[in-house]
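Asker: Sequence and predicted structure, then a few things I'm wondering about:
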Amino acid sequence: MIVDLPDTTTAKISKALVRIREEGGAVALGRVLTLIIASQLGHEEEAIEAANDASREHPMRVIVVSTQEHDTADAVARVDAEIRVGGDAGASEVIVLRVYGDAAADPESLVTGLLLSDAPVVAWWPGTAPAVPSDSPIGRIAYRRITDASAQPDPQAALRELSSTYRPGDNDFAWTRLTLWRAQLAAVLDQPPYEPIIGIQVIGAAASPSTTLLAAWLQMQLQVPVECKLTTGPLANGVHGVHLKRASGTISLEREIPDIATLSQPGQPLQDLTLKRRSLRDCLADELRRLDPDELYGEVITRGLSQLKKVVSQ
């Protein structure tokens, strides 16, 4: 069910939520958090769909604040709202706020009256993120702040910015997308022979901040200099492969086709492994599983990234 509330206020939205619960039986019981999605007008539906899917694992209230990227000076201050419940909201309640003109000047006041009582708040910027997420109006009230460097105009520059502005509670989907890569590489290194790694090469797309973070993580964990090789081209995206050099030979994990990686090890037959590109829903659900700061991400983005010396583009 979708209820439209044109040219409305936070107080009217709150009253409408109460009325919907009383008339339709929709309740907030069991909601474990409030997710605030800060997006641009016309670009919110993909994020809402991901949140609806993730809500089946994490029941929550979703508040979407959509603003115009370049608001005109004469735009009339107005808030149009939608309340989505039932089949249109997964296991969540979705409140969509489309904000125009000066009404967008203080997003914190727009959402404060709509937050679930005594529930943690997570902020997510699926598109352009503020320069310092923790200091932004919405970021200040959030336990966790999720950005996506790959959605920024210059993903590699966005990583450097995240490194300089990091605060505990920040995280980025560029790191979340590496979960399967990190798990697979850790599993390979847990198998004999237990020889030290003497050289590492990580290859990926120039527009892939995940490639850079993977290289920084490997260098920090294994204390071996890493060559991070970034490639360009119309088909270049994501992490392409990792090569771990030992005295007995090189271990290679390469993903040349979608969702399938090939593992080659000295003296062993080639293995095809499932290594899927993580969807927006998977990344969001993963981030919502923990509301405490991701300390490892904090170390990689602040310390590991600065130690990554060699980045080669071609």
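Answerer: Looks like it came in fine.

Asker: From here on, just use CA atoms for contacts and neighbour counts.
Answerer: Fine.

Asker: How many neighbouring residues does residue 262 have?
Answerer: Neighbours of residue 262 under the rule other CA atoms under 10 Å: 17.

Asker: and it, how far is that from residue 195?
Answerer: Counting by CA to CA, to the nearest Å, the gap between residue 262 and residue 195 amounts to 21 Å.

Asker: Which secondary structure state does residue 203 sit in?
Answerer: Put simply, residue 203 is strand when judged by DSSP: H, G, I helix; E, B strand; the rest coil.

Asker: Apart from its chain neighbours, what residue comes closest to it?
Answerer: residue 229 (4.8 Å; CA to CA, 6 or more residues apart in numbering).

Asker: Please identify the helix or strand for the one you found.
Answerer: strand 226-231 (DSSP states H and E).

Asker: now swap in residue 49 and tell me
Answerer: Assigned by DSSP H and E, residue 49 falls in helix 45-55.

Asker: I'd like the next helix or strand past that helix.
Answerer: strand 60-67.

Asker: mind listing the helices for the stretch 151-300 of the chain?
Answerer: Along the stretch 151-300 of the chain, counting by DSSP state H, counting those that start in this stretch, helices occupy 155-165, 173-176, 179-189, 209-222, 280-288, 295-299.

Asker: Please report how far residue 215 lies from residue 230.
Answerer: From residue 215 to residue 230 the distance is 11 Å (CA to CA).

Asker: Below is an additional structure, to be compared with the one above:
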Amino acid sequence: MIVNLPGTTTSKVSKKIMAMREEGGVVTLGRVLTLVVLTRVGFEEENIEAANLASREHPCRIIVLSEGSSAEATRLDAQIRVGGDAGASEVIILRGYGELATQSESLVSALLLPDAPIVAWWPHGVPDKASTTSIGRIAHRRITDSANEPDPRAALEHISATYAGGDTDLAWTRLTHWRIQLAAVLDQVDPEPVTAVTVEGAADSPSTFLLAAWLYCALGAPIRVVDDPAGTGIRRVVLERDGGNVELVRPGTVEAFLTQPGQPEQRISLPRRTLQDCLAEELRRLDPDEVFGEVITDGLARLLEHEGAAGV
């Protein structure tokens, strides 16, 4: 069911949801959080689809704030989606114009689920400082996506400089399976030090750079980042050791091959992760991701210093 409410107020939207609940049996029981999506005109449906799919694991109320034009007369247009049009969630789309064009807490405060955690997600447009924005100040977790920025590496460095506990970035979430595989390998091989590391991935992939920062932070070995063509994601990691190298290579987008001393080559399922998979993973935890915090600040700073010293 989809209900359009042009020229409305958040109070009227809230009352309409209550009326729909009473008339049609639409309920919010079992909603575990409120997901506030701060997006741009033209990207709403893509983000709503990902949030709806993620909501199958985390039933929630989804509030989408879409930037309208500040040059138009002040008004608020809204749309409510429930039932089959909203997955396991309720979706409320708000688009403000004029004085209401700025995305702020005042637009969502009347629509937040009571006593439920709040997660803010910026799928496009990393804010100046997520934790100090109007929505970021009330959110338990703040999710950005540096991969969607014009200069992903610069966006990553900006996130590093403005990091606060509770921040995360989907470029980090896309690394989960790579980190699991590499950590498992290091647990299995002889406790011999890694003498050098090579990370090869797409030049436009902030995940490549974050993986290098994680490995540099964890191993402290000299590291080299090799750029691949844009759009290819992470391709290869080589851990050099005196007793034999460990190499994890993903030539395509689904399967990877692991080579390590004294063992035959292994074929591993390592598909590129979908947006909804990454979002669902981030919604599983509401506490600060301490590993990400260490990597995005200390690990990234050390990697940049290492690159500068090496003349990269």
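Answerer: Arrived safely. Here the structure is a predicted model, which means the values were calculated and not measured.

Asker: TM-score for these two?
Answerer: The TM-score (TM-score structural alignment, normalised by the length of the second structure) is 0.95; 309 aligned residues with a CA RMSD of 1.6 Å.

Asker: Contact partners for the residue nearest to residue 203 of the first structure?
Answerer: Each residue near residue 229 of the first structure by CA atoms under 8 Å, 6 or more residues apart in numbering is listed here: 201-204, 311-314.

Asker: among the residues you listed, which recur in the second structure?
Answerer: Among the contacts of residue 229 of the first structure, the ones still in contact in the second structure (both residues aligned by TM-score structural alignment, their matches' CA atoms under 8 Å) are 201-204.

Asker: gap between stretch 67-85 of the second structure and the chain center?
Answerer: In terms of CA atoms, centre = their mean, to the nearest Å, the centre of stretch 67-85 of the second structure is found 24 Å from the chain centre.

Asker: and the counterpart of residue 210 of the first structure in the second structure, how many neighbours?
Answerer: Aligned counterpart of residue 210 of the first structure in the second structure: residue 207 (TM-score structural alignment). Using other CA under 10 Å, residue 207 of the second structure is surrounded by 26 other residues.

Asker: Name the nearest residue to residue 207 of the second structure, ignoring sequence neighbours.
Answerer: residue 171 is the one closest to residue 207 of the second structure (CA to CA, 6+ apart), at 4.8 Å.

Asker: Next, count neighbours for the one you found.
Answerer: For residue 171 of the second structure, using other CA under 10 Å, the count is 23.

Asker: Alignment lookup: it to the first structure.
Answerer: By TM-score structural alignment, residue 171 of the second structure lines up with residue 174.

Asker: check contacts around its match.
Answerer: 148-150, 208-210, 213.

Asker: Narrow those residues to just the buried residues.
Answerer: 148-150, 208-210, 213 (16 or more other CA atoms under 10 Å).

Asker: Most widely separated two among those residues?
Answerer: Pairwise distances across these (CA to CA) peak at 12.8 Å, for the pair 148 and 213.

Asker: secondary structure element for the aligned residue in the first structure for residue 91 of the second structure?
Answerer: Under the alignment (TM-score structural alignment), residue 91 of the second structure pairs with residue 94 of the first structure. Taking DSSP H and E as the definition, residue 94 of the first structure sits inside strand 93-100.

Asker: How many residues are close by residue 248 of the first structure?
Answerer: Counted with other CA under 10 Å, residue 248 of the first structure comes out at 11.

Asker: ok, the residue mapped onto it from the second structure - contacts?
Answerer: In the second structure, the residue paired with residue 248 of the first structure according to TM-score structural alignment is residue 243. By CA under 8 Å, 6+ apart, residue 243 of the second structure lies in contact with 192, 261.

Asker: State the distance from residue 243 of the second structure to residue 260 of the second structure.
Answerer: Relative to residue 260 of the second structure, and taking CA to CA, residue 243 of the second structure is found at 10 Å.

Asker: again with residue 38 of the second structure
Answerer: 44 Å.

Asker: follow-up on the earlier one: ok, the match of residue 210 of the first structure touching residue 178?
Answerer: No. With contact defined as CA atoms under 8 Å, residue 207 of the second structure does not count as touching residue 178 (10.3 Å).

Asker: burial count for the counterpart of residue 295 of the second structure in the first structure?
Answerer: Aligned counterpart of residue 295 of the second structure in the first structure: residue 300 (TM-score structural alignment). The tally of other residues near residue 300 of the first structure (other CA under 10 Å) stands at 23.
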